[in-house]
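Trainee: any chance you could fold what I've pasted below:
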Amino acid sequence: MVTATTTTPLESELLRLAGSVPDPELPVLTLRELGVVRSVRLRGTDAVEVEMTPTYTGCPAIEAMSLDIERVLREHGMREVTVRTVLSPAWSTDDITDEGRRKLREFGIAPPRARTASGPVPLELGATRTLAADPERTADPTGHAPDPGPVPCPHCGSPDTELLSRFSSTACKSLRRCLACREPFDHFKEV
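Mentor: Down below sits the predicted model:
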């Protein structure tokens, strides 16, 4: 029989503290808003284990995140802090909180679009422009999930945008340009 584990008030506070650490690549977001801090478990009176899932397995920021979490928790009385990387369940852009999506948009980064289906994200190479979605299109002929629609410009809201580069300042973002206001912007890719 599996019993649900209860979280102590101290574990909840330590989770809040670990989650308050800014993401080193996107400092406008905390690790909680990004959805990468999974759990905190006490291992004695002054020892704690934090589980974190990176946005992708090769994420170069994982070491910086771990060190920042260790620093914050040590500043709050934890003598021993262990940050474990867990890869299952895998991180998804669905893990970004609504607050995180709002902050991305306000910072000038288009947040990931809502996923319309669970499971793997199909990779399709094709047109670079994402003009207003065709309301008739619900799924492509191969049966893939419906097109999530255009990537709206975070500056003016126009759906008329084009892809400039599949990669931007980090591997999790692409570089786009708005055809209405002509401003370039990053788009946090859906995963």
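
Trainee: only C-alpha atoms for contact and neighbour calcs from this point on.
Mentor: Will do.

Trainee: which stretches of this structure form strands?
Mentor: 37-42, 47-52, 80-85, 109-110, 129-130, 161-165, 173-178, 184-188 (DSSP state E).

Trainee: reformat those strands into TSV and put mean neighbour count and distance to Lys103 next to each item.
Mentor: Formatted as TSV, those follow (neighbours: other C-alpha atoms under 10 Å; distance: least, C-alpha to C-alpha, whole Å):
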stretch	mean neighbour count	distance to Lys103
strand 37-42	20	18
strand 47-52	20	21
strand 80-85	17	25
strand 109-110	26	9
strand 129-130	18	23
strand 161-165	19	20
strand 173-178	22	15
strand 184-188	24	12
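
Trainee: quick one: buried residues of the longest helix seen in the chain?
Mentor: The longest helix of the chain (DSSP state H) is helix 62-75. Within helix 62-75, the residues that count as buried by 16 or more other C-alpha atoms under 10 Å are Ile62, Met65, Ser66, Asp68, Ile69, Glu70, Val72, Leu73, Arg74.

Trainee: here's the other one to compare against:
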Amino acid sequence: MSAVVDADAVTLARRAAEEVTDPEMPMLTLADLGVLRDVALEGATVVLTVTPTYSGCPALATMRDDLVHRLRERGFADVDVRVRLAPAWSSDWITERGRAALRAHGISPPGAAPATEGPTVLRLLPTRRQVACPRCGSGRTALTSEFGATACKAMYRCEECLEPFDHVKEI
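Mentor: Next comes the predicted model:
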């Protein structure tokens, strides 16, 4: 393949991969979530690199299958999805479009991820966060559960409009 054909193939493969949605939060693409890290060609094989939101993410197999299916639909016969765990995924990788989509669907997007150097300190108490209600915008919110429908979300209640909502945790 020539360099132009390779570049075109990578562009087409990237566009197709960027359409794949997250199985747990389908309002987000894997690209907007920051999980899709790279798209490349190795010979005739499209190589997709993903970093899951955490190493034990139960949706990883579905993400892989969805990516392979989408690329094969678009005519790419050989697709390899590789998992890269380092650097670890950060909620800072969620795009602004992704954050807006979360808010539009009643989910509070994460704030800035905590800066850490060295080992992560294990805390047994709930994490204090500044969380705004995605419905009314109030900052008067209360944590109801550190774990929501997925491990990457916590459950909150707005003390103004009284609506419950999920919050994507800062990681």
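
Trainee: of the strands of structure 1, which is nearest Glu11 of structure 1?
Mentor: strand 37-42 (6.0 Å; C-alpha to C-alpha).

Trainee: Lys189 of structure 1: neighbouring residues, count only.
Mentor: Residues near Lys189 of structure 1, counting by other C-alpha atoms under 10 Å, number 18.

Trainee: and of the buried residues of helix 62-75 of structure 1, the nearest to Arg129 of structure 1?
Mentor: Ile62 (32.7 Å).

Trainee: what does the closest one correspond to in structure 2?
Mentor: Aligned counterpart of Ile62 of structure 1 in structure 2: Leu60 (TM-score structural alignment).

Trainee: name all residues that make contact with the residue nearest to that match when sequence neighbours are not counted.
Mentor: Once flanking residues are discounted, Leu60 of structure 2 sits nearest to Pro52: 6.6 Å by C-alpha to C-alpha, 6 or more residues apart in numbering. Shown in contact with Pro52 of structure 2 (C-alpha atoms under 8 Å, 6 or more residues apart in numbering): Val35, Leu60, Val83, Leu85, Trp89.

Trainee: need the contact list for whatever residue of structure 1 lines up with the third one.
Mentor: In this case it means Val83 of structure 2. Val83 of structure 2 maps onto Thr85 of structure 1 when the alignment is built from TM-score structural alignment. Listed by C-alpha under 8 Å, 6+ apart, the contact partners of Thr85 of structure 1 are Glu51, Met52, Thr53, Pro54.

Trainee: reformat those residues into JSON lines and put distance to Leu164 of structure 1 next to each item.
Mentor: Shown next, in JSON lines, are those (distance: C-alpha to C-alpha, whole Å):
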{"residue": "Glu51", "distance to Leu164 of structure 1": "36"}
{"residue": "Met52", "distance to Leu164 of structure 1": "32"}
{"residue": "Thr53", "distance to Leu164 of structure 1": "29"}
{"residue": "Pro54", "distance to Leu164 of structure 1": "26"}
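
Trainee: ok, these in structure 2, which still hold?
Mentor: Retained in structure 2: Glu51, Met52, Thr53, Pro54, out of the contacts of Thr85 of structure 1 (criterion both residues aligned by TM-score structural alignment, their matches' C-alpha atoms under 8 Å).
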